[in-house]
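Engineer: have a look; sequence and predicted model below, questions after that.
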Amino acid sequence: MNLLAVDITGNLSVIGYGLAAIGPAIAVGMIFAALINGIARQPEARNLMQPQAILGFAVAEALAILGFVLFFL
């Protein structure tokens, strides 16, 4: 009976990590979609927008890495 409780807890943590990874994945897609849209509309602003997009990508990925680390705790 105790083994079943451990198995359910393990499955819930996997589901939790999966859900935690969906948000950053969507955020990265939205960040780069906005970057491509902005560059397509105003190509000369690329040098201003690209560093901000990379910073946004790093922050979004940091959330995914944090979720991955919490999965193992």
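Structural biologist: Everything's here; your move.
Engineer: going by C-alpha atoms from here, please, whenever you check contacts or count neighbours.
Structural biologist: Noted.
Engineer: excluding sequence neighbours, find me the nearest residue to the residue most central in space within the chain.
Structural biologist: With distances taken as C-alpha atoms, centre = their mean, Pro24 lies nearest the centre of the chain, 1.8 Å away. Using C-alpha to C-alpha, 6 or more residues apart in numbering and skipping the chain neighbours, the partner closest in space to Pro24 is Ala60 (5.0 Å).
Engineer: the structure to be compared is supplied as follows:
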Amino acid sequence: MEAEVAQLALMGKYIGAGLAAIGLGGAGIGVGNIAGNFLAGALRNPSAAASQTANLFVGIAFAEALGIFSFLIALLLMFAV
């Protein structure tokens, strides 16, 4: 009985880590969306693109930070005791 409970807890841990890792895909979609919209705007108005490059990198950094946080949560769920 105790072995089944341990296996169920291990299975729940892996399922939770997999669900937390979905955030990595969301971060990739977010970065692609930010870069694509910047490129579309830069092609429409090339003279304003240089002044918006810093905003591009800030947006990419925020999107990547969410992906890194979800990766950290997945690692904590997998390897925490």
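Structural biologist: Everything's here; your move. It should be emphasised that the depicted structure is a prediction, and the values quoted were computed from it without experimental measurement.
Engineer: need the TM-score from the superposition.
Structural biologist: Scored against TM-score structural alignment, normalised by the length of the first structure, the superposed chains reach a TM-score of 0.85; 73 aligned residues with a C-alpha RMSD of 1.4 Å.
Engineer: tell me what the strand or helix carrying the residue nearest to the centre of the first structure is packed against?
Structural biologist: Using DSSP states H and E, Pro24 of the first structure maps to helix 2-41. Judged by 3 or more C-alpha pairs under 8 Å, 6 or more residues apart in numbering; DSSP states H and E, the packing partners of helix 2-41 of the first structure are helix 46-72.
Engineer: re the thing from before, what stretch of the second structure does the helix holding Pro24 of the first structure fall on?
Structural biologist: Matched against the second structure by TM-score structural alignment, helix 2-41 of the first structure falls on residues 5-44.
Engineer: give the contact list for the alignment partner in the second structure of the residue nearest to Pro24 of the first structure.
Structural biologist: By TM-score structural alignment, Ala60 of the first structure lines up with Ala63 in the second structure. With contact set as C-alpha atoms under 8 Å, 6 or more residues apart in numbering, Ala63 of the second structure has these partners: 27, 30-31.
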